[in-house]
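Colleague: give me a model of this one.
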Amino acid sequence: MQIEELIIKFKQMDYELMEFEPFQEDMSYSGIQMWVKDSRVIFVKEYEAKSLFLDWYISEQPLIASIYNYLSANHKNNIYFFMILNFDLNNDDDLALTINKVIKDEYVCKKYVFQSIDEITDVPFLNNQFIKIPQFDYDQEFKSGILNFNMINHFVGEEKESLDSFYSLASNLLDYYFTSYSLLEETSKLEKDIINIGIRSVSDED
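Modeller: Presented below is the predicted three-dimensional model:
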């Protein structure tokens, strides 16, 4: 997992990246980012090597503890440290034990270790806010594109009636195509259905 994946989610959830003096230089050197929303503070760091991750309590923990002393009471009760692992774990049992210890260590703040962006749903306060990209409806987009006849509104009288009739026919044909066409085995059945759709569309206009 890369830190950019989490940043995208933070921005979608209206978290803001903060610069915090007098520790900004130390944060930049350590590679820690500070994201804030309301009274919640989330520190984030990406680890690209096992050795760097194993030293978290020597480098990152003291820095976060120092910043803690400068935060308001509301923020002190809502501090989290998200640790992103961007290296191959290779079924490392020792590393797995270390991760378990980190998660249980709540000194200064609650800690989470992520190997995949999907694991963000394991965080209780982010679970309901987790924004997923909606499924793209190709059929609906295709139909909408074909039937986007905005010019109909510029016509009146018989011209508009003809376009309305065509719109109804096209809509019915497309609905039929996406629901039934792939299931038909007999060409004659397809031809009869198209004729019936056309007749129904004309009737709808009467």
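
Colleague: every contact and neighbour count from this point should use C-alpha atoms.
Modeller: OK.

Colleague: residue 36 against residue 19, yeah?
Modeller: No: counting by C-alpha atoms under 8 Å, residue 36 does not reach residue 19; the two are 10.2 Å apart.

Colleague: look at the two and report which has more neighbours.
Modeller: The residue with more neighbours, out of residue 36 and residue 19, is residue 36; 17 against 14, by other C-alpha atoms under 10 Å.

Colleague: what sits against that one?
Modeller: In this structure, residue 36 makes contact with 15-18, 42, judged by C-alpha atoms under 8 Å, 6 or more residues apart in numbering.

Colleague: check which helix or strand it maps to.
Modeller: strand 33-37 (DSSP states H and E).

Colleague: look up how far residue 41 lies from residue 78.
Modeller: Remark: distance between residue 78 and residue 41 (C-alpha to C-alpha, to the nearest Å) = 6 Å.

Colleague: before we move on, what about residue 85?
Modeller: Between residue 85 and residue 41 the computed distance is 20 Å (C-alpha to C-alpha).

Colleague: second chain to compare with the first, below:
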Amino acid sequence: MEIETIRAFLSNDKKFRLIEDRIFNVDLYQYDMEMWVSGERILVLKEYKTKTAFYRWLNEQAVIASVYQNIPYRYKNNLYFFIVLSFEEESLEIQSFINQVERNNKICRKYILMKDIDLEKIPFFNESLIDRIEFDYAERFKDRILKALEEKTLDNNLERIKIIINSYLTDNSSEEDLLKKGDSNEN
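Modeller: Next up is the predicted model:
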């Protein structure tokens, strides 16, 4: 993956903008790094063109630590290091090293980007994750319970259980209201 792809991605839809790193008393240009900021997050971007350079990524951790010390408090838990790999190698060794780097949460969260699909593993970029958040867990839960109960419950109790479950999942009725609803349906 080329760094230009990430730059275009960040500047187009994601409301990030490239900022002057001297604001935070760090000269990222000297380390071939860029800082992108949105209202909620700071991303530090670095491209590695060789496997050897990537294996020395830990040297950049000190630079990221310096950024961390100088950023406003609201960004402290929202600092990310995007490592763009512009070399092609998919050996087991490199995959293992990528896994090790991404699991290292010291100072900030790190993401390795080799292919376009790697952008999907970043939660705040992943539209499908947003769709999953809107999933109706209460409705699915209710359906599964009712299906299980239909197989094991007598018909007269099933209606009362349905009323209780619906009331529990749809409003904040008191226990007394639930019992009144159940009694009125029995008559």
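
Colleague: read off where the strand holding residue 36 of the first structure ends up in the second structure.
Modeller: Per the alignment by TM-score structural alignment, strand 33-37 of the first structure matches residues 34-38 in the second structure.

Colleague: ok, stretch 157-177 of the first structure next?
Modeller: Under TM-score structural alignment, stretch 157-177 of the first structure has no counterpart anywhere in the second structure.

Colleague: in that stretch, which residues are buried?
Modeller: Buried residues in stretch 157-177 of the first structure, defined by neighbour count with 16 or more other C-alpha atoms under 10 Å: 163-174, 176.

Colleague: so how far is residue 15 of the second structure from the spatially most central residue of the second structure?
Modeller: By C-alpha atoms, centre = their mean, the mean C-alpha position of the second structure lies nearest to residue 123, the distance being 2.4 Å. Going from residue 123 of the second structure to residue 15 of the second structure by C-alpha to C-alpha gives 15 Å.

Colleague: likewise for residue 109 of the second structure?
Modeller: From residue 109 of the second structure to residue 15 of the second structure the distance is 20 Å (C-alpha to C-alpha).

Colleague: who's more crowded, the two?
Modeller: Higher neighbour count among residue 109 of the second structure and residue 15: residue 109, with 17 against 12, using other C-alpha under 10 Å.

Colleague: now do the longest helix seen in the first structure: which elements does it pack against?
Modeller: Counting by DSSP state H, the longest helix found in the first structure is helix 157-179. When contacts are defined as 3 or more C-alpha pairs under 8 Å, 6 or more residues apart in numbering; DSSP states H and E, helix 157-179 of the first structure sits against helix 138-146, helix 187-205.

Colleague: most packed of these?
Modeller: helix 187-205 (a mean of 14; mean count of other C-alpha atoms under 10 Å).

Colleague: residue 82 of the second structure should be in a strand, yeah?
Modeller: Yes: the assignment for residue 82 of the second structure is a strand, going by DSSP: H, G, I helix; E, B strand; the rest coil.

Colleague: count the residues that sit near it.
Modeller: Neighbourhood size, residue 82 of the second structure [other C-alpha under 10 Å]: 20.

Colleague: dump the residue contacts of it.
Modeller: Residue 82 of the second structure sits next to 43-46, 110-113 when contact means C-alpha under 8 Å, 6+ apart.

Colleague: measure how buried residue 141 of the second structure is and give me the count.
Modeller: Neighbour number of residue 141 of the second structure under other C-alpha under 10 Å is 13.

Colleague: could you give me the buried positions within the helix or strand harbouring it?
Modeller: Assigned by DSSP H and E, residue 141 of the second structure belongs to helix 137-152. For helix 137-152 of the second structure, a neighbour-count test (16+ other C-alpha under 10 Å) marks 142, 146, 149 as buried.

Colleague: many thanks, I have nothing further to ask.
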